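Undergrad: Need a 3D model of the following:
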Amino acid sequence: MTDFSMLGLKPRILTTLEELGINAPTPIQARAIPEVMNGHDVMGLAQTGTGKTLAFGLPLLHQAIAAGEKPQPRKVRALVLAPTRELVNQIADNLYPFTKGTHLKVTKVVGGASINAQVKRLERGADILVATPGRLIDLIERRAVSLDETTFLVLDEADQMLDMGFIHALRQLVPMLADERQTMLFSATMNKQMSEIAGAYLTNPVRIEVSPPGKAADKVTQEVHFVPQAGKTDKLVEHIAGHRQEMSLVFCRTKHGADRLTKNLVAAGIDAAAIHGNKSQGQRERALKAFRDGKINVLVATDVAARGIDIPGVQFVYNYELPNVPENYVHRIGRTARAGREGQAVALCAASEYGELKAIEKVMGIKITVASGRPPEGAEIADAPRKGGGRRRFNGAKSGGHGKPNGQRKPQGQSQGKPGGGKQRRPRRAKTAA
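TA: Predicted coordinates for the structure are as follows:
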């Protein structure tokens, strides 16, 4: 479908879309919205920047308008769960414009912000509540909100929720919802554990896939610089100094590493700030606002921000350290080349990270252009398959899957148990008239 008017949405929603200059649905929107409107559970596979928020947000808004009345105090009609504060803020910001001139209430709750203020807002109820799992559980324990009348559930960036260890929170929250509910799950990847989550919480879902896992945006130019670990900061400073007028996002693996790199960049005369899980909500919001407003041109982040920053003007994404999970590389570089723009992804690869680089190239099905330096000595041998499984790394040590060294730790939450429980078979909801 090439026109929102063909999707059966309420006229008020169509008017707002026109006012926002959103003229045609993206592929994920064109395919998901009709299925949601027809009452089906949906499992959507799409990368960041493909328009997933409106793919589930517009049908939720449509249903809330159709209800024709305000929600009851401390009750929630639709719940959207997201893994990070930044993503919650981004989703809510995308939905707020549709509430103007209506009775609709879109409320967000995240950790790091005043819980008393959130309790106060929830006293009026919410048509759509956007939340991080941990803070929502805190509010439920305070009896500030009840989910027993919640008939719509959205799990956004569900794969990252599992990576961050939220599986236990999902097990706790989902049984609290109404037995008769409609569930939508959106994820950038679909591994075994994601399939188990879908099987536990969705009923006969329609699977929609619009962007193959591991595929970057078409307009992202990628390159890698082979550089010693000790020379990374100088290389990064040199590259940023040559593009001072451009907005740059730099990714590190750890919070302390992000802080340390930020201090080094500032000492080199570069306006930079850091954003990660140890920062308060106010600090994170101020850093993002300064970045968005152009007061700083470099933002240093950990993967907590990889899927929660929607700033179209980001020209460069630097992988100061390559991620342990190759799919996270795709999420990181997805912060550039947004809204039809072009962007560049620059990776700095030390000898110890060569296995991570090969894993990334395998997942993406490409060979990243070498812009400077040379692969570690013996890398050609490392790329060749060996008997007995695994590959030989450049230093002669044998490695397991994705070329990672033996004993390398998995990211938090990756080794969590199966979802189990929580499956609730319920009658299908009747189709709501447009």
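Undergrad: contacts, neighbours, all on C-alpha from now
TA: Noted.
Undergrad: The stretch 151-300 of the chain: helices as residue ranges?
TA: Along the stretch 151-300 of the chain, counting by DSSP state H, counting those that start in this stretch, helices occupy 158-163, 167-173, 192-201, 232-241, 255-267, 281-292.
Undergrad: what packs against the longest helix anywhere in the chain?
TA: Of all the segments of type helix in the chain, defined by DSSP state H, the longest one is helix 52-67. When contacts are defined as 3 or more Cα pairs under 8 Å, 6 or more residues apart in numbering; DSSP states H and E, helix 52-67 sits against helix 11-19, helix 27-37, helix 85-95, strand 126-131.
Undergrad: Quick one: residues contacting Ala131.
TA: Counting by Cα atoms under 8 Å, 6 or more residues apart in numbering, Ala131 makes contact with 79-82, 88, 108-110.
Undergrad: actually Ser248, sorry about that
TA: Neighbouring residues of Ser248 by Cα under 8 Å, 6+ apart: 240, 297-299, 314-318.
Undergrad: Next one: it from Ala301, what distance?
TA: From Ser248 across to Ala301, the span is 11 Å (Cα to Cα, to the nearest Å).
Undergrad: same thing with Pro25?
TA: Pro25 is 31 Å from Ala301, where distance means Cα to Cα.
Undergrad: Let's compare: structure for the following, please.
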Amino acid sequence: MSFESLGLIEPLLRAVQETGYTSPTPIQAQAIPAVLTGGDLLAGAQTGTGKTAGFTLPLLHKMAAKPQQAGQKRVIRALILTPTRELAAQVEENVRIYGKYLPIKSMVMFGGVGMNPQVDALRRGVDILVATPGRLLDHHQQGNLDLSHVEYFVLDEADRMLDMGFIHDIRRVLAILPQKKQSLLFSATFSDEIKALAERLLNSPKVIEVARRNATADTIAQKVHPVDRDRKKELLAHLIKENNWHQVLVFTRMKHGANRLAEFLEKQDITAMAIHGNKSQGARTRALSEFKSGQLQVLVATDIAARGIDIDQLPHVVNYELPNVAEDYVHRIGRTGRAGAEGEALSLVCIDEEGFLADIEKLIKRPIPRETVPGFEPDPHARPEPIQLGRRVLHGAPGSRGGQRAPSTQGAANDRRPADRNAAGRRPGAGAPNGARHADGRRQDKGGNTSSGPRAGGKPRHPASGNR
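TA: Here you go, the predicted structure:
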């Protein structure tokens, strides 16, 4: 099958051809015709299957078929909602790449940066708006944007939206949008919560699911290296040097753990940087850029920060620490083995995490092969210890319900705060005690000091990876 056979207009086909892709992925082959017919869509596809092009291409096609009249002020006709800033930047980059030969204007909007440039862009007019929920609602509350003309609404990575506690913001956005519109919901998993959200949002949707529920890609070779908790750092450095790895994405559970690991690797003459919610926009953008270009050997990331990472043929993903939520394992290792390329996902597992591992194997419905690295054999007499996550303690040992979800009220301890909110869990501009706020979302305390909330990060993906 070719993109031409899907019925897309010539300017879109030309733009797609320039990215180097000639054949649509399975989700694109099914989603594009479904969106073109005009009905609502519920689509399930694991990370790296090309779902972004699955909705951006048909939306651009439909909007080009009904252009606005010359001289008319541009109004927002399509709204794409994403959970994180990095993903928002990538999706909007896709829109610009594929719409480069169309008279359609797009913009991206997220928190942690000044609102004034976004207000200026809205005043100039925009056809497609890609946004995170919190900042979108801030602008709406201040009367900066009009969503009454929205014809197309996309909820991307809906499962991650719910994981991050955005359900109330999503409901508020839905209340603002017109009743009559075409709605598309994309999710890596179809949980009961997703089905409930789809029932509220979608009208007799077509359902597409191109991969097994909660499945990992067959192109990813998975392996577990058992190791004592206090020897993980050494083992990771050994694997990188011994195998001469040049591009490795490493996951930790918490931000301070990412920082410590990156510092250790640097001392071992391995170039490494950490990326997480506390890093400034400049630091995050620089780390992603250097990692994608190959200047940086290791990028150490928390789950939320890594949502913006999409790299062609990323060869290695390492779970330095297993996630306490099993579904996050699928998202993590989905950063490799994309679009048919082979990848390797290694997990360094200590005795404390055996419960987490059991939950993951139950979720993906298969055991992960174990291989002990010579010289790093774990102590057979070691006893499991509780795992500290901020103020919470999790027990990852067998039979201890290690993969239990964290209460949402304490999500910040695990870097699960909605990405466009500040450290107190409030959106920039929202009412808060003990301090005023600047227009750009920074907070000023009683002493006159200012501090920034989380900033936007993540360099949009290279055009060649636009439909992955």
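Undergrad: Need the TM-score between these chains.
TA: Overlay of the two chains. TM-score (TM-score structural alignment, normalised by the length of the first structure): 0.86; 397 aligned residues with a Cα RMSD of 2.5 Å.
Undergrad: returning to that earlier point: mean shift between the longest helix of the first structure and the second structure?
TA: After superposition onto the second structure, the mean distance of helix 52-67 of the first structure to its aligned counterpart is 0.9 Å, using mean Cα distance after the TM-score superposition for the first structure.
Undergrad: buried residues in that helix?
TA: Neighbour-count burial for helix 52-67 of the first structure, counted by 16 or more other Cα atoms under 10 Å, picks out 52-65.
Undergrad: Enumerate every residue touching the closest residue to Ala169 of the first structure other than its chain neighbours.
TA: Nearest in space to Ala169 of the first structure, with sequence neighbours left out and distances taken as Cα to Cα, 6 or more residues apart in numbering, is Pro133 at 6.2 Å. Neighbour list for Pro133 of the first structure: 81-83, 166, 169-170 [criterion: Cα under 8 Å, 6+ apart].
Undergrad: gap between Pro133 of the first structure and Ala82 of the first structure?
TA: Distance of Pro133 of the first structure to Ala82 of the first structure, given as Cα to Cα: 7 Å.
Undergrad: what do you get for Val298 of the first structure?
TA: Distance from Val298 of the first structure to Ala82 of the first structure, counting by Cα to Cα: 25 Å.
Undergrad: what do you get for Asn23 of the first structure?
TA: 27 Å.
Undergrad: quick revisit: tell me which of the helices and strands packed on helix 52-67 of the first structure sits most buried.
TA: The highest average neighbour count among those, using mean count of other Cα atoms under 10 Å, belongs to strand 126-131 at a mean of 26.
Undergrad: ok and the longest helix of the first structure relative to strand 126-131, angle-wise?
TA: Between helix 52-67 of the first structure and strand 126-131, the angle comes out at 160 degrees (axes from the mean of the first three to the mean of the last three Cα atoms, to 10 degrees).
Undergrad: on that earlier part again, which of the contacts of Ala131 of the first structure are still contacts in the second structure?
TA: Counting by both residues aligned by TM-score structural alignment, their matches' Cα atoms under 8 Å, the second structure reproduces these contacts from those: 79-82, 88, 108-110.
Undergrad: Please list only the buried members of the residues you listed.
TA: 79-82, 88, 108-110.
Undergrad: mind listing the strands for the stretch 251-400 of the second structure?
TA: Using DSSP state E, counting those that start in this stretch, the strands assigned to the stretch 251-400 of the second structure run over residues 272-275, 298-301, 316-319, 343-349, 387-389, 392-394.
Undergrad: Which one of those lies nearest to Leu185 of the second structure?
TA: strand 298-301 (26.9 Å; Cα to Cα).
Undergrad: That closest one vs the first structure, average distance?
TA: Averaged out, strand 298-301 of the second structure is 0.6 Å away (mean Cα distance after the TM-score superposition for the first structure).
Undergrad: Roughly how far does the residue nearest to Cys349 of the first structure when sequence neighbours are not counted sit from Pro312 of the first structure?
TA: The spatially closest residue to Cys349 of the first structure, leaving aside those adjacent along the chain, is Phe226, at 4.9 Å (Cα to Cα, 6+ apart). Here Phe226 of the first structure is placed at a distance of 28 Å from Pro312 of the first structure (Cα to Cα).
Undergrad: now Ala144 of the first structure
TA: Relative to Pro312 of the first structure, and taking Cα to Cα, Ala144 of the first structure is found at 36 Å.
Undergrad: re earlier: and which of the contacts of Ser248 of the first structure is nearest to Met190 of the first structure?
TA: Looking at the contacts of Ser248 of the first structure and their distance to Met190 of the first structure, the nearest is Val317, at 24.7 Å (Cα to Cα).
Undergrad: how about stretch 20-40 of the second structure, which residues of the first structure does it hit?
TA: Using TM-score structural alignment, the residues of the first structure aligned to stretch 20-40 of the second structure are 21-41.
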